Structure formats: C-alpha cells, structure tokens
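Q: fold the following.
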Amino acid sequence: MEYGQLGRTGLKVSRLCLGTMNFGPTTSEEDSYTIMDRAHEVGINFFDTANVYGRQIGPGTTEQIIGRWFAKGGERREKTVIATKVYGDMGEWPNVSRLSALSIRRNAEASLKRLQTDYIDIYQAHHVDRNTPFDEFWEAMEVLRQQGKILYVGSSNFAGWHLAKAQETARRRGDLGLVSEQSHYNLLTRAPELEVLPAAEDYGLGVIPWSPLAGGLLAGILRKTDKRRSATDQMQVQLEKHRDKIEQYEAFCDELGENPANVALAWLLRQRAVVAPIIGPRTVEQLDGALRATEIDLDEKALARLDEIFPGHRTAPEDYAW
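A: Got it, this is the predicted structure:
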C-alpha cells in the first residue's frame, strides 16, 4: 500500500480510505470486523465514518461497531487514522445537530464514547451550516484540540468559496484550519474541478473523494445488468441518462484489460490534490478487488481518452471566460 501526506500536514494516510457507511445496515458487525482486519493486513490505515452512519438501525450504530472493534485490542486503534463527522440529525431535540458550539461539543463527546477512543484524528464538518459563523465553528474546534480530543479538522461537501472563507477565518485566528475536504467527485461528477480542487490545492487541503464509482455506474454496471442483476430505479434512470458514456467507458476498460471500478479509482488517484478515494466495500472480496486500483498506471493517452468520454472542467476562471 502506498501512503501520502494529508494535504499540507505531516500525517500519512493510505491512498485508499476505508468507508464504513455499510457497517451495520448492510454489512453485519462480524463481517465489518473482518473487513477492517483485512484493511489493516493490506496496509489501509485510513478509515472514514460519521455519527449519523447506521441511521437505518439508529444514529451512531456504525461508530459503535468501530468502537467495539477497537476494543478488541491488537493495536487496532493505534494503527488507524479515524475520521468521523458532525452535522447530521442525531435526534429531534434542538442543538443535537448542525455546527453550533454546543452541538459540536456534545457530538464530539458522544462520538468519542461510541468509538471507545480518547481522541479523533480528523473531525469533519459533514456539511456547511449556513446559520453558524465560522468564528463560532473554529472556537469550538480549537477548544476540542486544546483538550486533546481531536487532532485535525476537515470538511465535507464544501464549495470552493466555503473553503476560502473557512481558511481565512482560521488564518485570522492563528489556527491551522482545515486539512482535508471530502467531495463528491468522480469521472461522471467533475464539477469540483471548477473551484473546489483549485481551492483545496491552494490552501493545502487533501481531497478525499466520496462516491468514486458514481453510485455503481462506473463499476461495470452494463455487465451486471446484462447478467440479469436488476438495478435500482434511481440507478436505472441515471444509467439511461449516461448510457452512451458508460458504454464507451466499459469498452475502453476492456481495451485496458482492467475492471471499470478500478480504472475509476486509478483515475482519481491521478487528480490534483486527491489523497485517497473512499471505498465502501460490503465484503472482503470487494475490498481485495479495489486494491488493484493502486497498481494501475494510466498513461497520458489513457487519461486523454477518459477526458473524451467524460469531459471535465478547466479551473476557474478559464472555464468561465478564456
């Protein structure tokens, strides 16, 4: 496994990040343990979760599963860079969600308890809270850092201007600021190239793409549906919308002799500021299959062909003017 620096920090993380959203609702606790153990065996040290994951069973379920896995010992916690998130609804009472100082404090304490750890490596804002000023956000995060309860702060689903506003507020306060941004980015969703990636690169944030396979559309969906595996209604709508591109893409992957899912991950690993795409395996076999992505070397000709199939963006302001 290769490792990279998380943005401008000295923190080293694996080039693939283990997403845990399936743990609990889709993947049993026992199988979740097996996947996390296997991740360590192959060198993946970067795990991502959120306080709301597992909400189908109950908010906090996924963190609890990870916490019980940490409690099994064997240096599981010490070997893991754990990232979790705050923002989503954790109940119906006021101040149990979003990014007020009170919500951040309460949710951080709750996540620490569920994860059975003394500190969170990367504490991420799951979304922008338009009703909370960044000064309040940073004051709350600064207190948690001073208490040793979090080490770094990250964001998720921020626009480029949100990143700039957050970083300039942190700079004014003499704070380290954000070190990472989780963004919806893949071959089909390339809008982050307009503003988010340039902002992240300029401010020294590591980009952590979520949904790198576009909800399964880039995972060889035509082959799967041809084998009579039914797609969800929503996926079927998206497939019909992008069928021409997906057909070209899967044909090109055949030329490369590679699995479409792995080509999509390998492409992300070549993009500016990207540190580690989030993979969300439901089984150990899916995890092992994704490892191939770190070995695929897409040359300039292959990258150009992918741009032809899935046109991207020039960075601002060029995409807007000249």
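
Q: hey, let's count contacts and neighbours off CA atoms from now on
A: Will do.

Q: which stretches in the stretch 151-300 of the chain count as strands?
A: Secondary structure of the stretch 151-300 of the chain by DSSP state E, counting those that start in this stretch: the strands cover 178-184, 206-210, 278-279.

Q: among the ones you listed, which is nearest V86?
A: Closest to V86 of these, according to C-alpha to C-alpha: strand 178-184, at 13.1 Å.

Q: got the contact list for that closest one?
A: Counting contacts by C-alpha atoms under 8 Å, 6 or more residues apart in numbering, the residues outside strand 178-184 that touch it are 6-9, 152-158, 166-167, 192, 200, 204-212.

Q: do the same with stretch 72-86
A: Counting by C-alpha under 8 Å, 6+ apart, 13, 40, 45-51, 69-70, 97-99, 104, 107-108, 111, 117, 120-126 sit against stretch 72-86.

Q: compute the first-to-last residue distance for stretch 80-97.
A: This stretch, stretch 80-97, spans 26 Å end to end (C-alpha to C-alpha, to the nearest Å).

Q: can you give me the helices in the stretch 1-150 of the chain?
A: Assigned by DSSP state H, counting those that start in this stretch, the helices in the stretch 1-150 of the chain fall at 29-41, 61-70, 101-115, 134-146.

Q: most packed of those?
A: helix 61-70 (a mean of 23; mean count of other C-alpha atoms under 10 Å).

Q: helices or strands next to that helix in the packing?
A: helix 29-41, helix 101-115 (3 or more C-alpha pairs under 8 Å, 6 or more residues apart in numbering; DSSP states H and E).

Q: hmm, try it at 7 Å
A: Using 3 or more C-alpha pairs under 7 Å, 6 or more residues apart in numbering; DSSP states H and E, the elements in contact with helix 61-70 are helix 101-115.

Q: distance of D307 from I65?
A: D307 is 40 Å from I65, by C-alpha to C-alpha.

Q: looking at this, H313 is in a strand?
A: No - counting by DSSP: H, G, I helix; E, B strand; the rest coil, H313 is not part of a strand but coil.

Q: circling back to that earlier point, only the buried subset of the contacts of strand 178-184, as a ChimeraX command please.
A: To isolate the buried members of these in ChimeraX, using 16 or more other C-alpha atoms under 10 Å:
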select :6,7,152,153,154,155,156,157,158,166,167,192,200,204,205,206,207,208,209,210,211,212
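
Q: around K227, how many other residues sit close by?
A: Using other C-alpha atoms under 10 Å, K227 has 9 neighbouring residues.

Q: then A191?
A: The burial count for A191: 18, using other C-alpha under 10 Å.

Q: cool, Y123 as well?
A: Other residues close to Y123 by other C-alpha under 10 Å number 27.

Q: now it: closest residue in space, sequence neighbours ignored.
A: In space, and not counting its chain neighbours, Y123 is closest to V153: 4.9 Å by C-alpha to C-alpha, 6 or more residues apart in numbering.

Q: check H126 too.
A: By the measure of C-alpha to C-alpha, 6+ apart, the closest residue to H126 outside its immediate chain neighbours is S156, 4.9 Å from it.

Q: sequence B follows; please return its structure for comparison with A:
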Amino acid sequence: MKYTQLGRTGLKVSRLVLGTMNFGPQTDEPTSHHILDSALDAGLNFVDTANVYGWGENKGRTEEIIGTWFAQGGRRREKTVLATKVYASMAPEGEPWPNHDRLSALNIRRAVDASLKRLKTDYIDLYQFHHVDRRTPFEEIWQAVDVLVNQGKILYAGSSNFPGFKIAQANETAARHGRLGLVSEQCLYNLAERRAELEVIPAAQEYGLGVIPWSPLHGGLLGGAIRKAATSGRSASGRSADALANTAVRAQVQAYEDLLAKHGLEPGETALAWLLTRPGITGPIVGPRTQEQLASALRAVELDLPQEVLDGLDEVFPGPGPAPEAFAW
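A: The predicted model follows:
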C-alpha cells in the first residue's frame, strides 16, 4: 500500500480511504468486520465514517460496527487512522429537538461523546464537519474544537462539502486565533464531476488541506455501468440509471468504456487510479460492500496509467480548466 501525509499534518495515511457508509444498511456486521480486517492486512489504515451512517432509525449503527471491530483487540485501533463526522440530526426519527444537529458548541460536545461511545475508543483522529453551518460562527466552532483537542478527544478537524470560500473563511478565522484550522476537505470529485477543480481543490492546496474525494465512481457510473448492464441483462439502477437516461451522458460513458477496453483496463480501477494522479489528492474514499470490491480498489493503487490513457480521459471528460483562467469571460 502507498502512503502519504494528510495535508500539512504529520499523520501518514494510506492512499485509499475505506468508506463505511454501507456497513449496516447493506453489509452485515460479520462481513463488515471481514472487510475491515482485509483492508488493514493490506495496509489500508484510513477509515472514514459519520455519526449519521446507518440512516433512519438506525443512525449510528455504522459507528457501532466499527466499535465492535475495535473491541476485538489485536491493536486494530492503534493501527487505524479514524475519521468521523458531525452535522446531521441524531435525534430519534419524528422527535426533532433543538441542538441535536449542526455545529453549535453544544451539539459538537454531545456528538463527539456519543461517537466515542459507539466507536468504543477514547479519541478520534480526524473529526469532520459534514456540511457548512451558516448559522454558527467559526469562532464558536473553533472554540469547541479547542476544548476537544485539549481533552484529548480529537486530534485534527476537517471539513466535508465545503465550498472554497468557506475553507478560506474557516482557516482565516482559525489563524486569527492561533489555531491549526482545517487539515482536510472531503468533496465530491471524480472524472464525471470535476467542478471541485475550480475553487475547492485550489483553496485546499492554498491552505495545506488534504483532499479526500467521495463518490469516486460517481454512483457506479464510472464502474463499467453500460458493460455490466449488457453482460448481466439487468439495466443500471439508481444514480447510474438516471444519468444514462441522458443521451449525451450515455454517449460519454460509452466512449469512456471503449477507451479503457482498447487498453485492457477496468473502468472502476481506472477511475480510482486517475484520482491518484490529480494534484492535491490524499486518497479517494472507496465503499466496498464485498471482498471482491475491496480487492479491485486495492489494485487501483498500483495501477500506473499511461499518458495516452490520461489524455484520452481528459478528452472524454474535460475538466473546467485551471482557475482562475477558467472563470474568464
């Protein structure tokens, strides 16, 4: 496994991030534990989750599954760089209550304690703000983070789904108060969705944040959706089906699959490997539901894409161009 440093921190992390969103809703606990063990054995040490994963009445279930995995011992916790998130309401379904969501100091305090209990650990390596909270000033957020760091409950803070100007605002506020600020940003970024190249990734690079792309296969669209539908006889589903209903998108995805077939490359592995060539990227989040999907993701880390393929991918999925030139009229 290849490793890199998480932004401007001294933390060394694997170049793939194990996403756990499917643990609980789609992958049962024994299988989830098996995937976690296999990932750790392969050197994948960076595990990402969120307090809300499990969804609906099972919110928090994913953190619990990771907690029972840690409880098995074998230095699992010590070998893992653990990231989770705070923002969404954790109040019981149908029982909305003030201060059980967003980024108020009170909710951050409650949420981190609840996550630690579910995760069966006494600290979180990377505590991420799942979304922007326009109602809470960053001065309050950083004050709450300071308390958690001083208590030893978290080591670093990161953001998720932040626009570039909010990354700047957060870190300028932190700097004024002599604080470290954000060390990472988790954003939607893949071959089919490259808008992060305009502001988010440049802002992250300017402030020394590691970038952790989510949905690297764009909901399965970049994982060979057309080929799989043809060979299985089943139509694409979910986000892929919606996207492929658009004639222009379907033609683009077909061109992508044809390019990779010409070079003998697997679509999903190529999409991950492409992200690893991009400036400022720490590592994409992969969310395997099975051992086979994990094995495929691990192969992507070792995949060296020829320049001819990289050029072809840019032709099929052209990005917005470099900022600020891309903003010119």
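
Q: now distance to C17 of structure 1 too, for the helices of the stretch 1-150 of structure 1, in TSV please.
A: As requested, the helices of the stretch 1-150 of structure 1 are exported to TSV (distance: least, C-alpha to C-alpha, whole Å):
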stretch	distance to C17 of structure 1
helix 29-41	9
helix 61-70	15
helix 101-115	18
helix 134-146	23
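
Q: nearest to D244 of structure 1 among the ones you listed would be which one?
A: D244 of structure 1 lies closest to helix 29-41 among those, at 34.8 Å (C-alpha to C-alpha).

Q: ok so, going back, list the contacts for the aligned residue in structure 2 for the residue nearest to Y123 of structure 1?
A: Under the alignment (TM-score structural alignment), V153 of structure 1 maps onto A157 of structure 2. Contact analysis of A157 of structure 2 by C-alpha atoms under 7 Å, 6 or more residues apart in numbering lists L126, Y127, Q128, G181, L182, V183.

Q: ok, so of these, who is nearest P137 of structure 2?
A: Using C-alpha to C-alpha, the contacts of A157 of structure 2 come closest to P137 of structure 2 at G181, 13.8 Å.

Q: what is the burial count for that closest one?
A: For G181 of structure 2, the count of nearby residues is 22 (other C-alpha under 10 Å).

Q: for I120 of structure 1, same thing?
A: Counted with other C-alpha under 10 Å, I120 of structure 1 comes out at 24.

Q: please apply the same query to the one 4 residues further on.
A: Taking other C-alpha under 10 Å as the criterion, the count of residues near Q124 of structure 1 is 25.

Q: hmm, back to that, quick one: closest of the strands of the stretch 151-300 of structure 1 to D226 of structure 1.
A: Distance to D226 of structure 1, taken as C-alpha to C-alpha, is lowest for strand 278-279 among these, at 24.2 Å.

Q: which residue numbers in structure 2 go with that closest one?
A: Here strand 278-279 of structure 1 aligns to structure 2 at residues 285-286, judged by TM-score structural alignment.

Q: name the residues that touch that stretch?
A: Residues from elsewhere that reach stretch 285-286 of structure 2, judged by C-alpha under 7 Å, 6+ apart: L16, V17, L18, G19, I212, P213, W214, P216.

Q: helices of the stretch 201-329 of structure 2, start to end?
A: Using DSSP H, counting those that start in this stretch, helices in the stretch 201-329 of structure 2 cover 225-232, 238-244, 247-263, 267-276, 291-301, 307-316.

Q: quick one: the shortest one to structure 1 mean distance?
A: The superposed helix 238-244 of structure 2 is, by mean C-alpha distance after the TM-score superposition for structure 1, a mean 2.4 Å from where its aligned residues fall in structure 1.

Q: buried ones in that helix?
A: By neighbour count with 16+ other C-alpha under 10 Å, helix 238-244 of structure 2 contains the buried residues S240, A241, A243, L244.

Q: quick one: the residue nearest to Y123 of structure 1 and F23 of structure 1, what's the gap?
A: Applying C-alpha to C-alpha, the value for V153 of structure 1 to F23 of structure 1 is 24 Å.

Q: now swap in L256 of structure 1 and tell me
A: Remark: distance between L256 of structure 1 and F23 of structure 1 (C-alpha to C-alpha) = 33 Å.

Q: and the two? Which one has more around it.
A: When L256 of structure 1 and F23 are compared for neighbours, F23 comes out ahead with 27 against 14, by other C-alpha under 10 Å.

Q: what sits against the more buried one?
A: F23 of structure 1 touches E29, S32, T62, counting by C-alpha under 7 Å, 6+ apart.

Q: settle this for me: Q167 of structure 1 is touching G174, isn't it.
A: No - at 10.3 Å, Q167 of structure 1 does not count as touching G174 under the criterion of C-alpha atoms under 7 Å.

Q: give me the aligned partner of G210 of structure 2 over in structure 1.
A: Aligning on TM-score structural alignment places G210 of structure 2 opposite G206 in structure 1.

Q: distance of its match from A110 of structure 1?
A: Relative to A110 of structure 1, and taking C-alpha to C-alpha, G206 of structure 1 is found at 26 Å.

Q: what's the answer for A159 of structure 1, then?
A: 28 Å.

Q: put together a markdown table for the strands of the stretch 151-300 of structure 1, with distance to G220 of structure 1 on each row.
A: As requested, the strands of the stretch 151-300 of structure 1 are arranged in a markdown table below (distance: least, C-alpha to C-alpha, whole Å):
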| stretch | distance to G220 of structure 1 |
| --- | --- |
| strand 178-184 | 19 |
| strand 206-210 | 18 |
| strand 278-279 | 16 |
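
Q: tell me which of the ones you listed lies nearest to A302 of structure 1.
A: strand 206-210 (20.7 Å).

Q: quick one, the closest one and helix 260-269 angle?
A: Comparing the axes of strand 206-210 of structure 1 and helix 260-269 via axes from the mean of the first three to the mean of the last three C-alpha atoms, to 10 degrees yields an angle of 160 degrees.

Q: which other helices and strands does strand 206-210 of structure 1 contact?
A: Using 3+ C-alpha pairs under 7 Å, 6+ apart, the elements in contact with strand 206-210 of structure 1 are strand 178-184, strand 278-279.

Q: do that again at 8 Å, thanks
A: By 3+ C-alpha pairs under 8 Å, 6+ apart, strand 206-210 of structure 1 packs against strand 178-184, helix 196-203, strand 278-279.

Q: kindly name the residues of structure 2 that line up with stretch 216-225 of structure 1.
A: With TM-score structural alignment applied, stretch 216-225 of structure 1 matches the range 220-229 in structure 2.

Q: check which residues of that stretch are buried.
A: With burial defined by 16+ other C-alpha under 10 Å, the residues of stretch 220-229 of structure 2 counted as buried are G220, L221, L222, G223, G224, A225, I226.
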